[in-house]
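K.L.:
Sharing a model that was predicted from the sequence below.
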Amino acid sequence: MNAVAAPADDDAAAADDLLAQSRAARVYDVAHESALEAAPLLSARLGRPVLLKREDQQPVFSFKLRGAYNRMVQLDPAQRARGVIAASAGNHAQGVALAAAKLGIRATIVMPVTAPQVKVDAVRRFGGAMVEIVLAGDSYSDAQATAAQLQAEHGATFVHPFDDPAVIAGQGTVALEILRQHPGPLHAVFVPVGGGGLLAGVAACIKALRPEVKVIGVQALDADAMARSLEKGSRVALDEVGLFADGTAVKQVGALTFALCRQHVDAMLRVDTDAICAAIRDIYQDTRCVPEPSGALALAGLKQYVAAHARLDGQVADGALVAIVSGANMNFDRLRFVAERAEVGEQHEAVFAVTIPEERGSFRRFCAALGRHSITEFNYRIGDASSAHIFVGVQIASRDEREALAAAFRAQAFDVLDLTDDELAKLHLRHMIGGRSPLARHERLYRFEFPERPGALTHFLGQLHPDWNISLFHYRNHGADYGRILVGIQVPPDEYALLPPFLAALGYPHWDESDHPAYRLLLRE
């Protein structure tokens, strides 16, 4: 955790001024006071009272309409007539679109081409005929450059997503609600950070009213412009930003937000993609709602904070911990990736590459080393006459269990590579194991289904014919009621008659895919 310089005494006036602006903000023309909900499952697991500030419940499914509307409602008639222009990765764009429709102001909104389609569609829906969308660049900063050019050409008012006093004051109303909703002991508020508007507004208001409450910003590890800027003492411009948490993918924070955060923020945290995915799942389990990656940033930081303090001093000081769930504009097609990575982010899945001898009995020794652990993924394709390379994912309860599994493999004289924290393996290599093999002679391909329960895959592996070689194996747990396996078995032609009784004895539904055209094209010599 990176500490931020303590506020000086003469900064109090600036915080008081922003507090007054937040109290007078016109956000409730379009927004509502969002719930501050207990997260009972998380609280029980972390041993701390955890509260979620549900900004994902706003009409545009994020907090951004607060600042956007508060800025636009203050425009004079001449400014309204010239219209507004904005740049946004999506959530601010929706706020501007809704405000434009509400106030009757024409708006041009520049969004990066990487913005999730769900956000682009929502901007059109909220803004209707009052909004024109321009797609440009790969990040918010690229879109902002295009917006600045268009503003110079047309003279419209630029509605900044974060570096504007009225926008920051609008976002500060989130803090006023938290303090009003939870007047009891409050240890810290965790805030997702992109350009810093929400963090600046929340921090200034909280420090003006309850300076003992910690305000902690949380950024994605690959989009940490605010954390780097506060560490350096001046604004840092990143060359590139990661786009998984697209709502906070900002290359450079604002001048005003930086100054306010430098004065009032207690610390900054960085979290990786796996931790964000785990936090998305945590929020779903407690609320049955799915936040977008940026919306889960704060909770990922909260969990990291609790874990770090538990290691250092055994406890976190008294008081509730609040995470702002800032948005829920999630593209549906990201859910598969999130579900897959959440297990690793929670340290519930370990991923190994294990090399075993290509000899009779070694596969059974491998299964014995796995014990009763549930297997989440199993990939193998014959490719070497002397050794077999297996990619396996295993469900675990802790890092200690992961280390114990690696030790169990080594005790069988297997070479082990722990890939749990390896980005290349998790993103790409796990999907590329296979291909044709000249060693896969007399291969028969079968697809099996079995009831998905702990130990089921290990039981299946233990029943495979000891005299026939396994030349291909693929399994991935998808959270369904039934597991699905693809197996290549090398059966000499003179033993084909033994296959039907063997398959019947296994007792699992199965299909012969040996003549499948895609298999013959891609995997068969």
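P.N.:
Perfect, thanks for sending it. Numbers count the residues shown, from 1 in each chain.
K.L.:
can we go C-alpha only for contacts and neighbour counts from here?
P.N.:
Noted.
K.L.:
How about the secondary structure of the spatially closest residue to Val253 that is not a sequence neighbour?
P.N.:
Once flanking residues are discounted, Val253 sits nearest to Gly195: 4.3 Å by C-alpha to C-alpha, 6 or more residues apart in numbering. What DSSP: H, G, I helix; E, B strand; the rest coil gives for Gly195 is coil.
K.L.:
could you show me where the helices are in the stretch 151-300 of the chain, in order?
P.N.:
For the stretch 151-300 of the chain, the helices defined by DSSP state H, counting those that start in this stretch cover 165-181, 197-209, 225-232, 255-264, 273-287, 293-313.
K.L.:
contacting residues around the fourth one?
P.N.:
This points to helix 255-264. Helix 255-264 is contacted by residues 4-8, 11, 162-165, 168, 195-197, 199-200, 203-204, 207, 215, 226, 229-230, 235 when judged by C-alpha atoms under 8 Å, 6 or more residues apart in numbering.
K.L.:
Okay, one more to line up with it:
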Amino acid sequence: MRERPDMSDEFQMGAIAATRAMRAVFPATPLLKNEHLSERFGADIYLKREDLSPVRSYKLRGAFNAMRKVIPDQRVFVCASAGNHAQGVAFMCSHFGVRGVIFMPVTTPQQKIQKTQMFGGEHIEIRLVGDYFDKTLAAAQAFCATEGAHFLSPFDDDDVIEGQSSVAVEIEDQLGGMPDRIILPVGGGGLSAGVRSFFGDRVSYTFVEPVGAPSLGEALKAGHPVDVSPINSFVDGAAVAKLGARTFARLKGADPADVVYLSEDRICVSIIEMLNVEGIVLEPAGALSIEALGDVADSIKGQTVVCIASGGNFDFERLPEVKERAQRYSGVKKYFILRMPQRPGALKDFLNILGPDDDICRFEYLKKSARNFGSVLIGIETKSAGAFGPFLKQLDDAGFTYTDITNDETLAQFVI
């Protein structure tokens, strides 16, 4: 049993009290052993299913705790969010019967606006302000200053951090003790700060960030929060440009070696796998901890590991993009610019090179670069990444000229 850190006792008492208070609003989310992952990694892998909360993410925990601390003195609450935080605040405004004003960017998808309105009902007002989040945030804070409303930070607030720590309280209770390792996603740091403050050094940690928003990793290197803009917003639940000051104060002792960075395309592999194999719907941030198992596979053999599936607010209109990214990362789908001779039979010669499991998923003439040749964008999907080796060798032997553009992000934005 590892020793508890300083401040742990006081923080734990607050976390336990917050967790008990939550039971009047919603039940504990399940902690479920996943046999599929346990067998693959030779460990006891449990998923903490925050995707099964009333708003399909852990965010309502922090919103609940921060609001209960100031009610009844405060009756108007404000947040700036286009995602899970907005839905958590809306849910709690309805529960407490208080007014909420939720600022969202003008570019927020209609599905997220509708879900937020559904959770908040008549108790909330949604204001669409700004094309980018910084304008939205400034409008929310200006409203608070003029109206005397209470601003609810998505992560950089001690009461929010305490509320998120209820995830750890439930894990210890449900598991009947300590896991060997906790794997959890990091955005602004509210969840990770809460969990680490509760468990202290009694467990090992793996903190997972998308490569396009490495706010924790860069903060640990610099010794303070730094702005990592511009960020990739694909993993929207963890795409935060700067770690919170309060969250960093609780995470600054973390080992930088415990931070794992995952590419946005790689995360899509776990989203598709969990949907197809387990029937579990996860948003990109919710899949971070599961995909990171591959990075710690050698060190978790025989251990008890908890992956926090932080959310399942997935817009199925994104599914084609997620599948596309997963296939490209897995190597079963590639795109080429092919220089096709302009002669009878050239296309047939190319088609004869394809194997029985190779499927053309895109074929488009881009331009004729010369009288005797034309440029073709071609996408090929196969069952195994290894099939491309023999295929490309046959292209070379046949004298075809081609360029693999699968991983060229600039070209992909325009032609794929």
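P.N.:
Alright, I've got the coordinates. This one's a predicted model, so the numbers in the text were calculated from it and none came from an experiment.
K.L.:
ok, back up a step: with distance to Gln151 of structure 1 and mean neighbour count added, can I get the helices of the stretch 151-300 of structure 1 in CSV?
P.N.:
Listed next are the helices of the stretch 151-300 of structure 1 as CSV, based on distance: least, C-alpha to C-alpha, whole Å; neighbours: other C-alpha atoms under 10 Å:
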stretch, distance to Gln151 of structure 1, mean neighbour count
helix 165-181, 19, 24
helix 197-209, 21, 28
helix 225-232, 25, 21
helix 255-264, 20, 22
helix 273-287, 35, 22
helix 293-313, 28, 22
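K.L.:
Could you point out the helix or strand that follows the strand or helix carrying Phe448 of structure 1?
P.N.:
If you go by DSSP states H and E, Phe448 of structure 1 is part of strand 443-451. Next along the chain after strand 443-451 of structure 1, taking DSSP H and E as the criterion, comes helix 456-463.
K.L.:
Who are the packing partners of that following helix?
P.N.:
Contact partners of helix 456-463 of structure 1 among helices and strands, from 3 or more C-alpha pairs under 8 Å, 6 or more residues apart in numbering; DSSP states H and E: helix 362-370.
K.L.:
Next secondary structure after the helix it packs on?
P.N.:
strand 375-381.
K.L.:
which non-adjacent residue is nearest Thr401 of structure 2?
P.N.:
Nearest non-adjacent residue to Thr401 of structure 2 (C-alpha to C-alpha, 6+ apart): Arg339, at 5.3 Å.
K.L.:
And that neighbour? What does it align with in structure 1?
P.N.:
Per TM-score structural alignment, the equivalent position to Arg339 of structure 2 in structure 1 is Thr355.
K.L.:
re earlier: my read: the residue nearest to Thr401 of structure 2 touches Phe400, true?
P.N.:
Yes: counting by C-alpha atoms under 8 Å, Phe400 is a contact partner of Arg339 of structure 2 at 6.7 Å.
K.L.:
Which secondary structure state does the closest residue to Tyr365 of structure 2 other than its chain neighbours sit in?
P.N.:
Closest residue to Tyr365 of structure 2 apart from its sequence neighbours, by C-alpha to C-alpha, 6+ apart: Val376 at 4.4 Å. Classification of Val376 of structure 2 using three-state DSSP returns strand.
K.L.:
residues near Val376 of structure 2, how many?
P.N.:
Residues lying near Val376 of structure 2 (other C-alpha atoms under 10 Å) number 19.
K.L.:
From Phe400 of structure 2, how far out is it?
P.N.:
Applying C-alpha to C-alpha, to the nearest Å, the value for Val376 of structure 2 to Phe400 of structure 2 is 12 Å.
K.L.:
Which residues are in contact with each of those two?
P.N.:
Joint contacts of Val376 of structure 2 and Phe400 (C-alpha under 8 Å, 6+ apart) are Leu338, Arg339, Met340.
K.L.:
compared with structure 1, how much does the strand or helix carrying the last one deviate?
P.N.:
It stands for Met340 of structure 2. Element membership of Met340 of structure 2 [criterion: DSSP H and E] is strand 333-341. Strand 333-341 of structure 2, aligned to structure 1 and superposed, deviates on average by 3.0 Å (mean C-alpha distance after the TM-score superposition for structure 1).
K.L.:
what sits up against that strand?
P.N.:
So strand 333-341 of structure 2 is in contact with 327-328, 346-347, 372-382, 385, 400-406, 416, going by C-alpha under 8 Å, 6+ apart.
K.L.:
Distance-wise, check the aligned residue in structure 1 for Ile183 of structure 2 relative to Arg270 of structure 1.
P.N.:
Under the alignment (TM-score structural alignment), Ile183 of structure 2 pairs with Phe190 in structure 1. Counting by C-alpha to C-alpha, the separation of Phe190 of structure 1 from Arg270 of structure 1 is 12 Å.
K.L.:
Who has more neighbours out of these two?
P.N.:
Taking other C-alpha under 10 Å, Phe190 of structure 1 and Arg270 do not tie; Phe190 has more neighbours (30 against 21).
K.L.:
So what does Thr146 of structure 2 match up with in structure 1?
P.N.:
Thr146 of structure 2 maps onto Glu153 in structure 1, by TM-score structural alignment.
K.L.:
Number of residues surrounding that match?
P.N.:
Neighbour count for Glu153 of structure 1, taken as other C-alpha under 10 Å: 9.
K.L.:
same deal with Ala385 of structure 1?
P.N.:
Close neighbours of Ala385 of structure 1, defined as other C-alpha under 10 Å, add up to 10.
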